[in-house]
Every structure is written in C-alpha cells, then in structure tokens.
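Chemist: Predicted model and sequence follow; I will ask about them next.
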Amino acid sequence: MTRLSERYSILFVEEPKDPDEAHPQGHVKQVKINDHLTVFTPYIPWHNWPTMCSQYVPLLKKHVDAIEASAFWFYSPYYVHLLKSFNPGKVIYDCMDEHSAFKNASPNLPAYERQLLGRAEVVFTGGRSLYEAKRDLHNNVHCFPSSVDSEHFEKAMDAATEVPEDLQEVKRPVVGYYGVIDERIDMDLLAKTAQLLPDVSLIMIGPFAKIDKKEAAKADNIHYLGKKDYALLPGYLKGMDVAMMPFALNESTRYISPTKTLEYMAALKPIVSTPVRDVVREYKGTVAIEDNATSFAEAIRAYLQETEEQKQSRKKLQAEKIKANSWNKTVEEMERLAFKDQGKGNSQSSPSKRSVPMD
C-alpha cells in the first residue's frame, strides 16, 4: 500500500480493537503514513461480522469522498458486508490466507468468501497453494507469492543498526523467529529442539494469538520477547545467528506462503523451516527444510558451523532469490492487473459474472 500511495490516495482500515480507557467506544485512531496513505483503527466492541461491518459504514462515508469512483481492496472476506451499503468502482480481493482454516474462524466464512468472489473483478493470492485453491472459483485469479521490502531488511547487515537491548542480554548463539505465535507454531518441535540444543538460545518474537501462553513450549533456552515494531525487526535479525520457521503441519499452515522467508533471506540469514508446502516449492535449495526435531536441530547446528565457503555460496543463492522477488515488481504487476487493464475487453481481465446474494 505504501508503494501504491505514490499514485493513489489510500485509506487503510484495520480490524477493530476493543475500547479501553485511552480509546473509548467509537474512537478512531488515525496514523498518517504519508500524504496519501492514512491508517484508521476503530475501537468498537465485538459483535457478529455483519453488525461490525455496519459500524464501518459511517466511518467510510465520512472520510471517502467518492465511493463509486473508489476501489475497495479486501484482505479478508469478513468485510464483504460493506458491499451491502456501498457500490465501489472496483472490488479487489487480495487473498493472503485461508482464513477459514484458522482457529476460531467463523463457520460462515466460506459463504462470506463466495459473496466476495462474486463481487470481485480481480483476485490475488499470496502463494501457489492458495492460487490452486481459488483458481477455479473465479475467472480472474493471479498468483503473487511473497515479496520483500529488501531495503528495510538489509539494514540487518548495516554496521549502524543496533541489536535491541533485550536480545543483547540473551546468550549466544541465537536462533530466532518473529511473527504471530498461534496454532501455526509447532510447540512440540520447538521444545524438543531446545532440548537437543541446550547451548543455543531460541528466540520467539511476536504476540500470542488464539492460544494461551500456557500452551507455549518452555525451556531455559527458549525466550519469548513479545511483539516488536516493524521498524525494529532488522535489529532483531542482526542479532540472530540463524532464522527459523518452526511451523506445524496442519490445516492452518496448508496454504501459507510465509513473507518472513524472504525477509530473513534479505538479511542473508541461514534459514531452517519445517516442510510447509509453499516453502518447499519456492525455496528448496535456499532454506534447510526439516520435518522433525532431530533433523531441525541438526540443520541449525550445521549452519552454526558453516565454513566461509559454504556461507558465501548460500548468500549468493539468497541474493539471487531476493532480486527476483522485490515488492516494486509485484506492485507494478498488481496495479496493471487491478487498474490498467480494465476496459480492454479480453477474457483475462474481465470481472466475474457470478451473482451471489448478500445474505
């Protein structure tokens, strides 16, 4: 969205947060990213999704001057109910996850997605597995595996970038993960890896979601550092000797294409992952892919003992992969498909003709 804001005015509306003393019900936090990109966070008590969406209507009417000339860019089917109140000039569905596979997902979510697919003119998917799941549900689906803001994460290699204090206090060597800590993390693998590598510190950075902290893997050498700002991530990456993706293999990870793979890679960090399908298909050869705690720990140990020749060979492969997956290239192609091909009348860029009732 930051790149698109160079050419379009964008209002990015986040999921609602529960009201609190600092943010009473109805408050909308506004953060101006640049002259053409503003992020709104509404503070609304939880209701069902149709009711939640109705509370977004006055917000959008107040801040968007020309709805019918605007594009609605959806990241989640939950917000399809907005289309009962608005008729935007264009509807785009950017499917980054199979939300229905997540823990505590609404049983109505598949129906919401069908409604959104019926209104969308173009659908983007954030990985090959998602593309394969959606390509027969709409006639204009395009696959965009993860891209990376390489300039941001390359700061991990900058001498001026400081390793945050809480990570400096952790015993080296450090193997780290950042991202949401939820049902997608294989806690059993994490605990066993910690046991197999007692001299290595395993760092988990990110907020807990949908699971209780009591369910988290525990060991003297596992450290949970909490949620960190995006701007600080290069500093945390700089302090890692190896980056890891200890994902469980379950329904919630079946369609994921983790963006952090390329972020780790932009910092030229060695990476160990479990065999998530899209990671295997996109990054085999540049990521060590292991399916059990023993081999996961062995791969970490091997990276910690890399020779200089092995290190340079790995970094060369990673740099080539990064060069082919920049956000600039991805956004340019998305913009062409979403906006610049409209009206050409070819079957590849025509909107879906399905009519789906908005129940």
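Modeler: Looks like it came in fine. Numbering: from 1, shown residues only.
Chemist: contacts, neighbours, all on C-alpha from now
Modeler: Noted.
Chemist: Break down the stretch 201-350 of the chain into its helices, ranges please.
Modeler: 233-238, 260-266, 277-283, 293-304, 308-323, 327-335 (DSSP state H, counting those that start in this stretch).
Chemist: Among the ones you listed, which comes closest to residue 93?
Modeler: helix 327-335 (11.5 Å; CA to CA).
Chemist: So which residues make contact with the closest one?
Modeler: If you take CA atoms under 8 Å, 6 or more residues apart in numbering as the criterion, helix 327-335 is touched by 3-4, 144, 147-149.
Chemist: and what of stretch 203-219?
Modeler: 103-104, 174-183, 187-188, 190-191, 194-195, 222-228.
Chemist: Okay, and residue 93 sits in which element?
Modeler: Assigned by DSSP states H and E, residue 93 belongs to strand 90-95.
Chemist: how distant is the helix or strand just after that strand from the center of its chain?
Modeler: Tracing the chain C-terminally past strand 90-95 and defining elements by DSSP H and E, one meets helix 109-119 next. When distances are taken as CA atoms, centre = their mean, to the nearest Å, helix 109-119 is centred 21 Å away from the chain's centroid.
Chemist: now helix 109-119 against strand 90-95, angle please.
Modeler: Orientation of helix 109-119 against strand 90-95 (axes from the mean of the first three to the mean of the last three CA atoms, to 10 degrees) gives an angle of 140 degrees.
Chemist: Check which helices and strands helix 109-119 is in contact with.
Modeler: Here helix 109-119 touches strand 90-95, going by 3 or more CA pairs under 8 Å, 6 or more residues apart in numbering; DSSP states H and E.
Chemist: Show the contacting residues for the spatially most central residue of the chain.
Modeler: Geometric centre of the chain, nearest residue: residue 259, 5.7 Å, by CA atoms, centre = their mean. Residues in contact with residue 259 (CA under 8 Å, 6+ apart) are 146-148.
Chemist: how about those in JSON lines, adding neighbour count?
Modeler: Listed next are the contacts of residue 259 as JSON lines, based on neighbours: other CA atoms under 10 Å:
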{"residue": "146", "neighbour count": "23"}
{"residue": "147", "neighbour count": "23"}
{"residue": "148", "neighbour count": "23"}
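Chemist: would you turn those into a markdown table with secondary structure?
Modeler: As requested, these are exported to a markdown table (DSSP: H, G, I helix; E, B strand; the rest coil):
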| residue | secondary structure |
| --- | --- |
| 146 | coil |
| 147 | coil |
| 148 | strand |
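Chemist: between those, which is nearest residue 304?
Modeler: residue 148 (25.0 Å).
Chemist: quick one, what contacts the closest one?
Modeler: 259, 262-263, 266, 322, 325-327.
Chemist: Just the buried residues of these.
Modeler: 262-263, 266, 322, 325-327 (16 or more other CA atoms under 10 Å).
Chemist: can I get the residues you listed in TSV with distance to residue 82?
Modeler: TSV is the format used below for the buried ones among the contacts of residue 148 (distance: CA to CA, whole Å):
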residue	distance to residue 82
262	34
263	33
266	38
322	37
325	33
326	32
327	29
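Chemist: and which of those is nearest residue 288?
Modeler: Nearest to residue 288 among the buried ones among the contacts of residue 148, with distances taken as CA to CA, is residue 262, at 13.7 Å.
Chemist: Put this next to the previous one:
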Amino acid sequence: MNRNCDIICFSLSRWDSEISSPALSLAKEFARNNRVFYIDHPFSWKDYYQLKHTPQIQQRKEALLHGRNPYSNPPSLPSNITVVTTQLTWPINFLPPRFLYNRMAKWNDAIVLRTIRQLIKDYQLKDFVYLNFFDPYFVQKLPEDIKSLTAASVYQSMDDISQVAYSHRHGTRLEEQIVHNFDYTLCTSKELTRLKSPFSNNVFFHPNAADTDIFKTAVTQILPKPEALQGIDKKIIGYTGSIEYRSDFELLKKIATHHSDKILFFVGPIQGNEVQEFGLDQLPNVIFAGPRKITELPAFLQYFDCVIIPFKKNTLTKSIYPLKINEYLAAGKPVIATHFSEDIYTFKDVAYIADSDDEFLQLIDTAINSNNATLQQQRIDVAGQNTWTARVERFWEIVSGNGK
C-alpha cells in the first residue's frame, strides 16, 4: 500500500460543523502527507429550504443548485484538503424501506457518484483510498469503474446506528451492506467491533483520539478568560460537546442541585427539549454558552475545575468511545464519567468512573480537592498516546494487511 496515495473522504460530518468531528480530525492528519478530498454529507432539498439563508448554504449555493464550483479550500483547513460539495439530494429517510425508498436512494447515489466521477477526472485520481466516515446512506457498494481505481475502500463505524430511531429506520441495514461490501471496516469502540464483525472478516478496532496540540494549550499557555466565564467566582464543573439524547439529564439536574455552591457550565449545541423538560435552564447555577470552535475550547477548559462525561448507561452508550475523554485529559483536567462502556473504563487510572449517581456526585468533590500537578501530568501522558497521528499510523497498518 502506497501511504502517499490520494484519499477521498465521504463524511457524515460536514467540515464546518459546530462540534468536533473525528472525521475532519483524521482528514487533517492525513493531509500532512496526502491529498485529501473531503466530500461533505450531501444537503437535501429539505435542508436547502430550511437553511437557505445560513452561511452553510449560501457559500455552497452554486454547487448545490447547479453543480458549479464544487471544490473549495477553506483557509482554516490544511492546504492539502479540498472540500467537495455534491448537488442537492432528495430527502427520503421518512419513506418505508420498500420500492420507493430504494428507487430514490439510487437517484441520490447517482448524484453523489456523478460528483465522485468528476472529481476523479478533474484531479486525475487513481490508486486512491475511498474512506466513508459513518455515512452508510449513500453508495453502499462502489461501482466497478470507481472500485477499479481504488487501492482500498474503508468504512468507519462510530456509533450503534440501531439505537437511534431516525438512523435505525434505514441505517442499520444499509450499514450491514456497506460493511459487507467494503474492503475494511474500522470501529471506534470494542463493542462496535464485536457488533460489526459478523458482516466482514476485516473489522478492526480503531478508537477516537484528540488534537492534543490544541488541548494542551490549556496547560502550557495562559489563555484569555472567555467572556462567558467573566464574573464567575465559584468552582466550575464543565462539559464540552453536544447536549442531547446520550446525556443523563436526571443526573445533570442532581449535579446542579447537589453542587449548588458550584457552576455547571456547558459549551456546545443543545439538541432536543430535555434541557427544558428537566428544568436545567431554570437553575441559577447552570450556564449554557452555546457551541464554540474546537480552537476555543482550551480557553474554557483552563478555567474549569473539573469536567464531566455524564452519559446514560444503555445499549447505545455501551458502544461509545467518547471523543472528549482524550481532549479533557490532554488539557490536564480531572474527569468524572459514568461507567457507560468498557472503553471509558480503560481510563480508570486517570479518570474517575462512577457506578451510581451518588458516587458521581461525591467524585466531583474528590476530583477537585485532590487535583495536583502529578495527576495532571499523568492525564496528559495518557492523552499523548491517543493522538490522531497514532490513529493514522494504525490506519495504514490495517489497510496494508498488518492489522491483526
């Protein structure tokens, strides 16, 4: 396998998403040595009309509507990454898994494949790696004219797709197909690796990592205190990331009420209505700062006294290796997490893993009061073993046939 080959990444996460993306992080790491063509998850006509006044749509309008100017090189990304936008696709997830869905899915695949074929022609690609990041809704099997030009086709599974109603509707069976048809499947957790192994002989554990150079600045530099933290003179329990269905909102409310002498501070987008349903938005010591770019997170982390991963313990979270664990550790922060997966438990020597709500509440004080420079360095050292550089090296070992 030529490690300097071109890479086409087809990703469920768009490059300008408001939350951290493992797909984009890996793409940026690949771009140190490879040309990377990052195909955003296609926008549908429904997306277009709902978001048509947003920068996301306006910046892509010519490509979405007419297929013109589909390539861009955003200045915030490495110069070796070219972002690719397909034309608009049809919204079909609401359809039952029968003839009409299959027919329209073929139309959508044709739109995507037209973009890929044009990309191959325009950049004269051959012997490239085709890497699908957790987007099984498109092109479950590469057509022969494209497959003949690939050095390897790789699918990356990042969550148990069967455990979310919207994605399960079609995603579960489509993911089975793509795992079966692609050369290799990488899974971000040990549980996912077990779940996908029946569909292929080439399924490998390939966990998330962290942009440690970014997050270490919370330790190595004195960063300006974010405006949202100004005026806070209490201990801060912090959380970064999406606030949604994986979060244990009952536990979060207990944290806020039990630790009323502290601030519970969230940095990230809110999805769903649980924040309102549990009354978190009404508590005086709970603050929601909204989403921030990944480069802004270290400044928040520097001023947090501890950080939490308050996930529910269920079938979905059993298959999660959270991106944020290594980000937190790289920032040297004491971490308290629920015992939701065997992957999170592997960090028990550098994080506090709680088996009950009461233990979680107690461990917050323990984590804050026992924090010291030695523990901080131990966390940083562990995060240093879980970099995207290490993950890219492992990737090449796998696709070169040395994965086992």
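Modeler: Alright, I've got the coordinates. The structure displayed is predicted, hence computed values, not measured ones.
Chemist: got a markdown table for the contacts of helix 327-335 of the first structure, with distance to residue 115 of the first structure too?
Modeler: A markdown table is the format used below for the contacts of helix 327-335 of the first structure (distance: CA to CA, whole Å):
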| residue | distance to residue 115 of the first structure |
| --- | --- |
| 3 | 29 |
| 4 | 26 |
| 144 | 22 |
| 147 | 28 |
| 148 | 31 |
| 149 | 32 |
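Chemist: of those residues, closest to residue 163 of the first structure?
Modeler: residue 149 (19.6 Å).
Chemist: Residue 390 of the second structure corresponds to which position in the first structure?
Modeler: Residue pairing (TM-score structural alignment): residue 390 of the second structure is matched to residue 329 of the first structure.
Chemist: The aligned partner of residue 177 of the second structure in the first structure: how many residues sit nearby?
Modeler: Per TM-score structural alignment, the equivalent position to residue 177 of the second structure in the first structure is residue 115. Residue 115 of the first structure sits with 21 neighbouring residues when counted by other CA atoms under 10 Å.
Chemist: Tell me which of the contacts of stretch 203-219 of the first structure fall in strands.
Modeler: 174-178, 222-226 (DSSP state E).
Chemist: Name only those of these that count as buried.
Modeler: Looks like those have 174-178, 222-224 buried, using 16+ other CA under 10 Å.
Chemist: Tabulate these in JSON lines, adding columns for distance to residue 208 of the first structure.
Modeler: Converted to JSON lines, these look like this (distance: CA to CA, whole Å):
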{"residue": "174", "distance to residue 208 of the first structure": "21"}
{"residue": "175", "distance to residue 208 of the first structure": "19"}
{"residue": "176", "distance to residue 208 of the first structure": "16"}
{"residue": "177", "distance to residue 208 of the first structure": "13"}
{"residue": "178", "distance to residue 208 of the first structure": "11"}
{"residue": "222", "distance to residue 208 of the first structure": "15"}
{"residue": "223", "distance to residue 208 of the first structure": "13"}
{"residue": "224", "distance to residue 208 of the first structure": "10"}
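Chemist: Return the distance of residue 268 of the first structure relative to residue 311 of the first structure.
Modeler: Between residue 268 of the first structure and residue 311 of the first structure the computed distance is 9 Å (CA to CA, to the nearest Å).
Chemist: between those two, who's got more neighbours?
Modeler: residue 268 (26 against 15).
Chemist: Not counting its neighbours along the chain, what's nearest the more buried one?
Modeler: residue 315 (5.8 Å; CA to CA, 6 or more residues apart in numbering).
Chemist: what residue of the second structure matches up with residue 242 of the first structure?
Modeler: Using TM-score structural alignment, the partner of residue 242 of the first structure in the second structure is residue 306.
Chemist: Same check on residue 222 of the first structure?
Modeler: Match for residue 222 of the first structure (TM-score structural alignment): residue 286.
Chemist: Tell me how many other residues surround the residue nearest to its match when sequence neighbours are not counted.
Modeler: Spatial nearest neighbour of residue 286 of the second structure, chain neighbours left out: residue 264 (4.8 Å); criterion: CA to CA, 6+ apart. Counted with other CA under 10 Å, the neighbours of residue 264 of the second structure add up to 27.
Chemist: and residue 264 of the second structure, how far is that from residue 132 of the second structure?
Modeler: 37 Å.
Chemist: returning to what we had before: what's the offset of the strand holding residue 93 of the first structure from the middle of its chain?
Modeler: With CA atoms, centre = their mean, you get 16 Å for strand 90-95 of the first structure.
Chemist: helices and strands around that strand, which ones?
Modeler: By 3+ CA pairs under 8 Å, 6+ apart, strand 90-95 of the first structure packs against strand 71-74, helix 109-119, strand 122-125.
Chemist: Which positions in the second structure sit opposite stretch 255-269 of the first structure in the alignment?
Modeler: Counting by TM-score structural alignment, stretch 255-269 of the first structure corresponds to 319-333 in the second structure.
Chemist: Then stretch 180-191 of the first structure?
Modeler: With TM-score structural alignment as the criterion, stretch 180-191 of the first structure aligns to 242-253.
Chemist: list the buried ones in the matching stretch?
Modeler: 242-245, 247-249, 251-253.
Chemist: Check the gap between residue 37 of the first structure and residue 56 of the first structure for me.
Modeler: Taking CA to CA, one finds residue 37 of the first structure at 18 Å from residue 56 of the first structure.
Chemist: and the two? which has more neighbours close in?
Modeler: Using other CA under 10 Å as the criterion, residue 37 of the first structure and residue 56 rank with residue 37 on top: 19 against 16.
Chemist: Tell me the counterpart of residue 141 of the first structure in the second structure.
Modeler: That one, residue 141 of the first structure, aligns with residue 203 by TM-score structural alignment.
Chemist: Tell me if I'm right that its match and residue 185 touch.
Modeler: Yes. Here residue 203 of the second structure reaches residue 185: they are 4.7 Å apart, a contact under CA atoms under 8 Å.
Chemist: neighbours around residue 57 of the second structure, how many?
Modeler: 18.
Chemist: which element is it on?
Modeler: Per DSSP H and E: helix 55-58 holds residue 57 of the second structure.
Chemist: after that helix comes which helix or strand?
Modeler: helix 61-66.
Chemist: next helix or strand past that following helix?
Modeler: Counting by DSSP H and E, what follows helix 61-66 of the second structure is strand 71-72.
Chemist: Tell me roughly how far that following strand lies from the first structure on average.
Modeler: Compared with the first structure after fitting, strand 71-72 of the second structure deviates on average by 5.8 Å (mean CA distance after the TM-score superposition for the first structure).
Chemist: Run through who's touching that strand.
Modeler: Under CA under 8 Å, 6+ apart, the answer for strand 71-72 of the second structure is 82-85.
Chemist: So which of those belong to strands?
Modeler: 82-84.
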